[in-house]
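Engineer: For reference, the sequence and a predicted model appear below.
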Amino acid sequence: MENLIVIPENEKQLSLVKELLQEMKIKYKIEKSSKLEVKDVLALKIEKAREEMEKGELVTVDPHHLWESI
């Protein structure tokens, strides 16, 4: 059997999905997600890198001259 992950965009969609599953007598469980989405994590890393660049703390590495760049 497969699992299905449904990601409603708002409370109304969530409510409708729950009602549909109950009507169809399909078991489901609710898990609160505390994880950040990938795009959120990426945005945080980009912001941190920009702050480091402004402070002069960012280290850039030339892939063609790897050992000389370090």
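Structural biologist: That came in fine, so what should we check first? Owing to the predicted nature of the structure, the values given are computational and were not obtained by experimental measurement.
Engineer: contacts and neighbour counts: CA atoms only from here.
Structural biologist: Fine.
Engineer: Please tell me how far Glu23 sits from Val17.
Structural biologist: 10 Å (CA to CA, to the nearest Å).
Engineer: Look at the two and report which has more neighbours.
Structural biologist: Val17 (15 against 9; other CA atoms under 10 Å).
Engineer: Please, which helix or strand holds that one?
Structural biologist: Val17 is located in helix 11-23, with elements delineated by DSSP states H and E.
Engineer: After that helix, which helix or strand is next? Please name it.
Structural biologist: Next along the chain after helix 11-23, taking DSSP H and E as the criterion, comes helix 38-55.
Engineer: Alongside the first one, take a look at this:
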Amino acid sequence: MKKIVNRATAPTPKFFKVLRNVGLVLAAVGGTILAAPIALPVLVTTIGGYMAVAGGVLTATSQLTTTDDSE
């Protein structure tokens, strides 16, 4: 567990910072679609769910990527 915390707080390469931000945007858009106060077609809500999950995975994976090669 300590290793994961160390990786999460370690410096992240620039490319993965960009990917992390893209993931955050995807998660936000997907969450907005899912929380829309109007009834949307099933296809749109399904896509919104996939966007939210993909954004979360992309963000988490990018955050745990480090430049430390000692491991």
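Structural biologist: Done, it's in. Small disclaimer: the values here were computed from a predicted structure and weren't measured.
Engineer: Once they're superposed, what TM-score comes out?
Structural biologist: Remark: TM-score between the superposed chains equals 0.31 [TM-score structural alignment, normalised by the length of the first structure]; 24 aligned residues with a CA RMSD of 1.6 Å.
Engineer: follow-up on the earlier one: what are the buried residues along the helix holding Val17 of the first structure?
Structural biologist: Neighbour-count burial for helix 11-23 of the first structure, counted by 16 or more other CA atoms under 10 Å, picks out Lys18.
Engineer: Can you name every helix or strand that that helix contacts?
Structural biologist: Packing partners of helix 11-23 of the first structure (3 or more CA pairs under 8 Å, 6 or more residues apart in numbering; DSSP states H and E): none among the helices and strands.
Engineer: ok, Met53 of the first structure to Glu47 of the first structure distance?
Structural biologist: Distance from Met53 of the first structure to Glu47 of the first structure, by CA to CA: 10 Å.
Engineer: Could I get the full set of helices for the second structure?
Structural biologist: Per DSSP state H, the second structure carries helices over the ranges 2-9, 14-34, 42-63.
Engineer: how about JSON lines for these, with mean neighbour count added?
Structural biologist: Shown next, in JSON lines, are the helices of the second structure (neighbours: other CA atoms under 10 Å):
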{"stretch": "helix 2-9", "mean neighbour count": "11"}
{"stretch": "helix 14-34", "mean neighbour count": "18"}
{"stretch": "helix 42-63", "mean neighbour count": "18"}
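Engineer: Ala49 of the first structure: how many residues sit nearby?
Structural biologist: 15.
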